[in-house]
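for reference, the sequence and a predicted model appear below.
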Amino acid sequence: MREPMLVMSYFTESDEALHLALSHDGGHRFEPVDAGRPVLRGSVGTGALRDPFLGVGPDGLIHLLATDGWSSPSIVHAVSADLRSWSPQRLLPVMASVPGAHNAWAPEFFHDHTTGRYHLIWSSVVDAATPAESRDWQNIGQDHRIWSCATEDFSTFSAPEVFFDPGHPVIDATVVHDGERFLMAYKDERGINDPATSHKHILVTSFERPGGPYAPPRGPVGPSATEGPSLFRRDDGWIMLFDQYLEGRYGAARSTDGSRWEPAKVELPAGMRHASVFTMPG
């Protein structure tokens, strides 16, 4: 049987644009497209396309979501049929109605097969007392929670609401179907940017319906000072990729049950940041 083609989206530190890599062997090796050159640059908002995420929408097309810079409360959206030609980019003002919302990081979406709705998720800080411009986003952890809105058509969206709040800062949630449940990996944003910190690592939880209740977290998966998890199926289990951002490299882990994880090997493009993986429609 021919392996499905897996598509990896990512950005780089030197080029905050959409880069792609492909795997034709089921997720063991990803080869960069166009020798690692970007396939799409930002044209709205700040002009950045950070944390690019790709998924298939209700129209059967590929939908891109991306972070619009460090302190924008909107996310970037565009659509493509072939990953080459893209619709005009637009900003989705997902946090515009929330007073004191400073940002909207690492947007993704997943499909709820029980309702037919698509849930957008992202990380935001809400603090009316301190302006976004005074925050050291790159070096100091902020009080993030995971937020969400829902849509059936990517044209109209429900009001934003908190999706996941474990009582401490969290960012970079990613959600996949795992049988009758959803599996969610996320970053515990407590601690400091040091490999010896007690937090800044990836945890995993699960839920049966969007919004919880959530199972007790499991992990950590991988070392501390890790972010941007992505989950995809390989062989008979899950592969998780994670960005070891202080070390400038990527790690990977494997699990058959979403609970117990062991190191895995995946060949990846050099220099990538915050990657996501999805299966290209047949």
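Nice, thanks for sending it over.

when you work out contacts or count neighbours from here on, use the C-alpha atoms and nothing else.
Noted.

any idea which helix or strand carries the residue nearest to His199 when sequence neighbours are not counted?
Ranked by Cα to Cα, 6 or more residues apart in numbering and with sequence neighbours excluded, the top spatial neighbour of His199 is Gly191, at 5.1 Å. For Gly191, there is no host helix or strand (DSSP states H and E).

for burial, what's the neighbour tally of Gly191?
Per other Cα atoms under 10 Å, the neighbour tally for Gly191 reads 17.

which residues sit in contact with it?
Counting by Cα atoms under 8 Å, 6 or more residues apart in numbering, Gly191 touches Gly141, Thr197, Ser198, His199, Lys200.

need the next SSE after whichever strand or helix holds Gly55, C-terminal direction.
Element membership for Gly55, per DSSP H and E: strand 50-56. Following strand 50-56 in sequence order, the next helix or strand is strand 62-67 (DSSP H and E).

what does the helix or strand that that next one is followed by contact?
Of the helices and strands lying after strand 62-67 in sequence (DSSP H and E), the nearest is strand 75-80. Strand 75-80 is contacted from outside by 44, 49, 61-68, 86-94, 104-105, 107, using Cα under 8 Å, 6+ apart.

again, only this time at 6 Å
By Cα atoms under 6 Å, 6 or more residues apart in numbering, the residues outside strand 75-80 that reach it are 61-68, 86-87, 89-92.

distance between the ends of stretch 159-176?
23 Å (Cα to Cα, to the nearest Å).

pull out the buried residues from that stretch.
The neighbour-count check on stretch 159-176 (16 or more other Cα atoms under 10 Å) flags Pro160, Glu161, Phe163, Phe164, Pro169, Val170, Ile171, Asp172, Ala173, Thr174, Val175, Val176 as buried.

sec struct for the nearest residue to the fourth one once chain neighbours are set aside, please.
In space, Phe164 comes closest to Ile146 once its chain neighbours are excluded; the distance is 5.1 Å by Cα to Cα, 6+ apart. Assigned state for Ile146: strand (three-state reduction, DSSP: H, G, I helix; E, B strand; the rest coil).

now do the strands in the stretch 1-150 of the chain.
Using DSSP state E, counting those that start in this stretch, the strands of the stretch 1-150 of the chain run over residues 6-12, 15-23, 31-32, 50-56, 62-67, 75-80, 90-92, 105-112, 117-125, 144-151.

take this one as well and set it beside the first:
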Amino acid sequence: MKKLLLLIFLPIVFSCASNKKDLYIFTSFREPATDGLYLAYSEDGYHWQDLMGSYLKPKAGASKIMRDPSIVRDKDDTYHMVWTTDWKGGNGFGYANSKDLINWSEQKYIPVMAHEPEVVNIWAPEIFYDDEEDRYIIIWASTIPFRFEKGIEEEKNNHRMYYVTTKDFKTFSETKLFLDPGFSVIDCVIVKRAKNDYVLIIKDNTRPMRNLKVGFGKSPLGPFENISDPYTGFKSEGPTVLKVDGKYLIYYDNYGEKDYKAVRTSDFINFEDISDEIKLPEGHKHGTISTISIDVLKGLIKKMKEENE
């Protein structure tokens, strides 16, 4: 069956080679998160072909796992990736970079919460490239017990969002609070619509909610205000966004029903459920979407073919 899948992939890739357009790449992981990086690609942003994995075995962090891999492609076509290294414990996240998504730099552990001895976790670090300041903003969720007001959450499950900035992934700014909306929040994603016009997709992680909302701001660092009502159902998380034909697609892990869903919007006010229009590999989990060249994709398919022959 694997060889048959490979034969199906190849004509799709080479059909795009004539115009050399970029395609989309979707990072992922598989439970129990010890295998590392999985990938899928798409021509249209709706239908995703499994490139399988693992393309990077996790070595950073005490638990040696990789969850929530977030990736961004820079101006020199280098991919920078961060990921969750520990479900509980730890004070940082993993980082590595690659030109081809096959050969990776040495993995590093970035201890961004080392100054907080009571920190419970660091979840779902997400990279955003701030083109206004030519820097990268990395945001993540952490719990520091008794730091913030809470509802019915336990003290060790009362998250807020934090951030650092970097230009080179070698030196980082001081860690600061990114978002305190007055409730437990995780899995945030920054979206730039225009200059001074940003949207923040968030997961309200409070026990009654556990769904996705949006807020609006004039800077990628906020403040983000006018937080919306939920536009997804109970137990949904891990959003990622891409823009296709002038509209935004928000993919998310519908973990309550153990599947993936998506909505489409042009204004982040009205959302259309398009789950019946998308197709993702079985087992696909929380990741992010970037772009990929035909040449890099050919290399990935060649590696996948060699490892499955």
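Good, I have the coordinates. Just so it is clear, the structure is predicted and the values come from calculations on it, not from any experiment.

of the strands of the stretch 1-150 of the first structure, which is nearest Pro269 of the first structure?
Pro269 of the first structure lies closest to strand 31-32 among the strands of the stretch 1-150 of the first structure, at 6.1 Å (Cα to Cα).

what's in contact with the closest one?
Under the contact criterion Cα under 6 Å, 6+ apart, strand 31-32 of the first structure has outside partners Leu20, Ala21, Leu22.

swap the cut-off to 8 Å and go again
Outside strand 31-32 of the first structure, the residues that touch it by Cα under 8 Å, 6+ apart are His19, Leu20, Ala21, Leu22, Ser23, Leu268, Pro269.

what about the equivalent of Phe109 of the first structure over in the second structure, distance to Gly90 of the second structure?
Mapped onto the second structure by TM-score structural alignment, Phe109 of the first structure lines up with Ile127. From Ile127 of the second structure over to Gly90 of the second structure the distance is 19 Å, taken as Cα to Cα.

can you give me the buried ones in the helix or strand harbouring Gly299 of the second structure?
For Gly299 of the second structure, the element it lies in under DSSP H and E is helix 294-308. Neighbour counts using 16+ other Cα under 10 Å place Ile294, Leu297, Lys298, Leu300, Ile301, Met304, Lys305 of helix 294-308 of the second structure among the buried residues.

ok, stretch 233-244 of the second structure next?
Within stretch 233-244 of the second structure, judged by 16+ other Cα under 10 Å, the buried ones are Phe234, Lys235, Ser236, Glu237, Gly238, Pro239, Thr240, Val241, Leu242.

secondary structure and distance to Ser228 of the second structure added to those, as CSV?
Shown next, in CSV, are those (DSSP: H, G, I helix; E, B strand; the rest coil; distance: Cα to Cα, whole Å):
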residue, secondary structure, distance to Ser228 of the second structure
Phe234, coil, 15
Lys235, coil, 17
Ser236, coil, 16
Glu237, strand, 16
Gly238, strand, 17
Pro239, strand, 15
Thr240, strand, 17
Val241, strand, 17
Leu242, strand, 20
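
ok, of those residues, which one's closest to Gly217 of the second structure?
Val241 (17.0 Å).

which residues touch that closest one?
Going by Cα under 8 Å, 6+ apart, Val241 of the second structure touches Val189, Val191, Tyr248, Leu249, Ile250, Tyr251, Thr288, Ile289.

what's the spacing between it and Arg67 of the second structure?
As for Val241 of the second structure, its distance to Arg67 of the second structure is 18 Å (criterion: Cα to Cα).

for the counterpart of Leu20 of the first structure in the second structure, give me its contacts.
Matched by TM-score structural alignment, Leu20 of the first structure corresponds to Leu39 in the second structure. Going by Cα under 8 Å, 6+ apart, Leu39 of the second structure touches Ile25, Phe26, Thr27, Ser28, Asp50, Leu51, Met52, Gly53, Tyr55.

can you rerun that using 7 Å?
The contact partners of Leu39 of the second structure, taken as Cα atoms under 7 Å, 6 or more residues apart in numbering, are Ile25, Phe26, Thr27, Ser28, Asp50, Leu51, Met52, Gly53.

with Pro220 of the second structure instead?
Here Pro220 of the second structure is in contact with Ile190, Tyr198 (Cα under 7 Å, 6+ apart).

distance-wise, check it relative to Leu37 of the second structure.
27 Å.

wait, is Asn12 of the second structure part of a helix?
Careful, residue 12 of the second structure is Ile and not Asn. Yes: Ile12 of the second structure: assigned to a helix according to three-state DSSP.

how about it, what's its match in the first structure?
Matched by TM-score structural alignment, Ile12 of the second structure corresponds to no residue in the first structure.

quick one: the alignment partner in the first structure of Ser142 of the second structure from Asp172 of the first structure, how far?
Counting by TM-score structural alignment, Ser142 of the second structure lines up with Ser124 in the first structure. Distance of Ser124 of the first structure to Asp172 of the first structure, given as Cα to Cα: 10 Å.
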